[in-house]
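S.K.: heads up, no residue letters with this:
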């Protein structure tokens, strides 16, 4: 299982603790230190569409109008932290966020 996020994200930390507590082997991928490839971004956007973009984030609000109007792939490539977190890949299944539905599937 791979959890994509940033080390300062409290929700990512909470998800890692819960997943490891449930017996999962979690690999953390810091998307700032180890940016996503174009192929990874394409796979994520194919799975979630523009739902993957956190439009309430300060990162998104700081985008200029051109970038706000751009495709999600361009937004993530320009600033990976605009992506909703955590993003979890469990085998071939993807999960976005850490809400009750995601927790019910993974814990």
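M.R.: Good, I have the coordinates. The structure presented is a predicted model; accordingly, all values stated were derived computationally and were not measured. Numbering: from 1, shown residues only.

S.K.: use CA for all of it now, contacts and neighbours both
M.R.: Will do.

S.K.: mind listing the strands for the protein?
M.R.: Along the chain, the stretches classed as strands by DSSP state E are 2-5, 27-30, 87-90, 93-96.

S.K.: ok, second structure coming up, stack it against the first:
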């Protein structure tokens, strides 16, 4: 199980603590593999882009109008966190539903 997020993100730390077998991939340092990003975008659509983030607020209008895949490749921290990949399954965010699905509730 891989958890894509940021090492200093409180939500990612909570998820990592509840999922001791998960491996944290810091998206600022390592990025997100293209195939994972494409699959996540196909599954979650625009929800994958965190429009409430500091990164989003700092972007100019031209960058905001680019396709989501381009935005996420240029600014990995723009991704909603955490993105949890468990085999063929993907979960976005650390909601009650995600926690229940992963047996961490």
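M.R.: Great, that's in hand. From a predicted model like this one, the values you see are computed outputs, not experimental measurements.

S.K.: In CSV: the strands of structure 1, plus distance to residue 69 of structure 1 and mean neighbour count.
M.R.: Formatted as CSV, those follow (distance: least, CA to CA, whole Å; neighbours: other CA atoms under 10 Å):
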stretch, distance to residue 69 of structure 1, mean neighbour count
strand 2-5, 24, 22
strand 27-30, 26, 16
strand 87-90, 23, 19
strand 93-96, 22, 17
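
S.K.: Any chance of those in a markdown table with distance to residue 105 of structure 1 as columns?
M.R.: Output for the strands of structure 1, formatted as a markdown table (distance: least, CA to CA, whole Å):
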| stretch | distance to residue 105 of structure 1 |
| --- | --- |
| strand 2-5 | 15 |
| strand 27-30 | 18 |
| strand 87-90 | 10 |
| strand 93-96 | 9 |
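
S.K.: out of those, nearest to residue 103 of structure 1?
M.R.: Residue 103 of structure 1 lies closest, by CA to CA, to one member of those: strand 93-96, at 9.6 Å.

S.K.: Mind reading off the mean deviation between that closest one and structure 2?
M.R.: Strand 93-96 of structure 1, aligned to structure 2 and superposed, deviates on average by 0.3 Å (mean CA distance after the TM-score superposition for structure 1).

S.K.: Which of the strands of structure 1 sits closest to residue 14 of structure 1?
M.R.: The closest approach between residue 14 of structure 1 and any of the strands of structure 1, judged by CA to CA, belongs to strand 2-5 at 11.5 Å.
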